[in-house]
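*Asks:* Sequence below, structure please.
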Amino acid sequence: MAYLDTGRGRVYYEHHAGEKLPVLLIHAWAMSTRVWDSTLSALQEAGHSVVAFDHRGCSQSDKDFDDFSIGAVAGDAVAICDGLGLEKVAVNGWSLGGAVATEVAHRIGGRCAGLILTCGASPRYTQAEGFPHGGTADDVRATVAAIRPDRASFFHGISRAVCARPVGEAVLDWMWSVFMEAAPGADRTLGELATIDQRDILAALDVPLLSIVGSDDVFTPPGIGEFAAQIAKRPRLVRFEDCGHGPMFEEYDRYCAELLGFLARLE
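*Replies:* Sure, this is the predicted structure:
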């Protein structure tokens, strides 16, 4: 167990040693490092070093930060990588974690070996000129407002909408329990998806990109990940048919195969 001391609060992280290229895993909004446990096992078995952390306000990280922005979360990730002395790292972000991952890749520059967007909310999450994908900024704001009156019921419903394929009640209940560890401050991180625009950043990244989308994803429409692959310099797009927002849960074997195959081409 380790913590990054930001000077304004602590961020929980894990570093699992390995001989191969380190992989930084960035979880979705209001979740935790634990959502990566099965993926982490596959990466470790393949020999990779793995780093994962809890966003500000989530799980084992402190809940009373002043700044919960996507940029602040990305800054924590960069500081963790710097503290570990990682010269090269592949960055994998799920959902909102995709926006964090793109910002991390931008900040570390040539130290980024590759970027993976797992149903990632990048380069945008809402519609804009030249970007017809996703919902509207008002939709995001309405979602944030809907959380406040009854967080338990809200997260219960969200946990049951993540996957399009049956994954079992135990998995759904587990996801609900993870969501319930997130503090209200983390809602401000979600709120930033209303306006964040990373199109220029993503288009400028000269790193291999793996964009994984689920055809039945109700949180990050596949058009977002497809757009990311269209503007990236060195893209690979993988579409999981009949899959929702959690390919690592819904199609674990294929997800790991795609991820490990991509990483093998980076070394």
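
*Asks:* CA atoms for contacts and neighbours, from now on please.
*Replies:* Will do.

*Asks:* got a list of what the closest residue to residue 197 other than its chain neighbours touches?
*Replies:* The spatial neighbour of residue 197 that comes closest, neighbours along the chain excluded (CA to CA, 6 or more residues apart in numbering), is residue 124 at 5.1 Å. Residues in contact with residue 124, defined by CA atoms under 8 Å, 6 or more residues apart in numbering, are 193, 195-199, 224.

*Asks:* Over to residue 158?
*Replies:* Counting by CA under 8 Å, 6+ apart, residue 158 makes contact with residue 176.

*Asks:* quick one more, to check against the first:
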Amino acid sequence: MPFITTPDGTDIFYKDWGSGQPVVFSHGWPLNSDAWDVELKLAADNGFRAIAHDRRGHGRSAQTWDGNDMDTYAADLAALADTLGLDTIILVGHSTGGGEVVRFAARHGAGRVAKIATVGAVPPVMVKSASNPDGTPIEVFDAIRAGVLADRSQYFKDLSEQFFGINQGSGVSQGQRDQFWRLGMQMSLKAAYDCIEAFSETDFTEDLKALDVPVLICQGDADQIVPIGDAAFKAIDLVKQGTLKVYKGAPHGIAGTYQQKLDQDLLEFWRS
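*Replies:* Below is the predicted model of the structure:
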């Protein structure tokens, strides 16, 4: 299996399919690069070089004790881009991965990022605070931490219902729910726990403002994991060259008819 090694000695697993302009995908919590397989094939089938990595602590990458934070995640992505010699990169990030690609582009992407697409992404910031009074209360994220610690396996099985909007009649299959659980159980407990703070409390406001390339911001308006009012609707006002795509009735998880529509829009954006 292909790996790169970051400057701090962490082995990061990645997939590298096809050839052409690179499209680099970053996955959400608690998943790994397998979550992007359909989109990886879509990109490679259409003349792009499709690349996706397992974030440290996730999937097949090293389960480090330290570095489960957004700055390190972005630095790991920079190490991947450096090692593979990537330029004119198209970035695609879902959920936590949306935060990762935005931070990477703002801090490491000058001159080598061509465009960015985010999907149900966490920027600008999720948690409620004095400066973000309509955010999600910290108690919600404390409950996620408690669920992960108490019974991670059952917690992921239960979370898949909201993740895919099963309780809203999305019709997503049991197989998709099982895959969510399977990928989640591959990550380390430490990464699962620490990443909750990374995706909920990191403020990406200045990162979004710094972006100087086209940004496609996609999100379902029935997202129960990352509320669209705190995410896409705010992020679009912070980027210079933004396009907002809202998917009526779509959940957080990328599956079913939502995935089909999203993939059409992503391909059109990559080609534009």
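
*Asks:* which of the contacts of residue 124 of the first structure tops the neighbour count?
*Replies:* Note: the member of the contacts of residue 124 of the first structure with the most neighbours is residue 224, at 25 neighbours, neighbours being other CA atoms under 10 Å.

*Asks:* what's the helix or strand for it?
*Replies:* helix 222-231 (DSSP states H and E).

*Asks:* right, and the helix or strand after that helix?
*Replies:* Under the assignment DSSP H and E, the closest C-terminal helix or strand after helix 222-231 of the first structure is strand 234-240.

*Asks:* and stretch 96-108 of the second structure, how far from the chain's centre?
*Replies:* Stretch 96-108 of the second structure sits 9 Å away from the centroid of its parent chain (CA atoms, centre = their mean, to the nearest Å).

*Asks:* which residues make contact with it from outside it?
*Replies:* Contacts of stretch 96-108 of the second structure from elsewhere in the structure, counted by CA under 8 Å, 6+ apart, are 25-29, 70-71, 73-75, 77-78, 91-93, 113, 116-123, 199, 204, 207-208, 210-211.

*Asks:* Could you do stretch 136-145 of the second structure as well?
*Replies:* Among residues not part of stretch 136-145 of the second structure, those counted as contacts by CA under 8 Å, 6+ apart are 126-129, 193, 196-197, 200.

*Asks:* Repeat that for stretch 62-78 of the first structure.
*Replies:* Stretch 62-78 of the first structure is contacted from outside by 4, 6, 8-11, 53, 55-57, 99-101, 103-104, 107-108, 183, 185-186, 188-189, 192, using CA under 8 Å, 6+ apart.

*Asks:* Narrow these to those that are buried.
*Replies:* Those of those that meet the buried threshold are 4, 9-11, 53, 55-57, 99-101, 103-104, 108, 183, 185-186, 188-189, 192, by 16 or more other CA atoms under 10 Å.

*Asks:* Can you lay out the contacts of stretch 136-145 of the second structure as TSV showing neighbour count and distance to residue 145 of the second structure?
*Replies:* Compiled in TSV, these are given as follows (neighbours: other CA atoms under 10 Å; distance: CA to CA, whole Å):
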residue	neighbour count	distance to residue 145 of the second structure
126	25	15
127	24	14
128	17	17
129	14	19
193	19	6
196	21	7
197	18	9
200	23	12
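
*Asks:* And those, which is closest to residue 221 of the second structure?
*Replies:* Nearest to residue 221 of the second structure out of the contacts of stretch 136-145 of the second structure is residue 126 (CA to CA; 16.0 Å).
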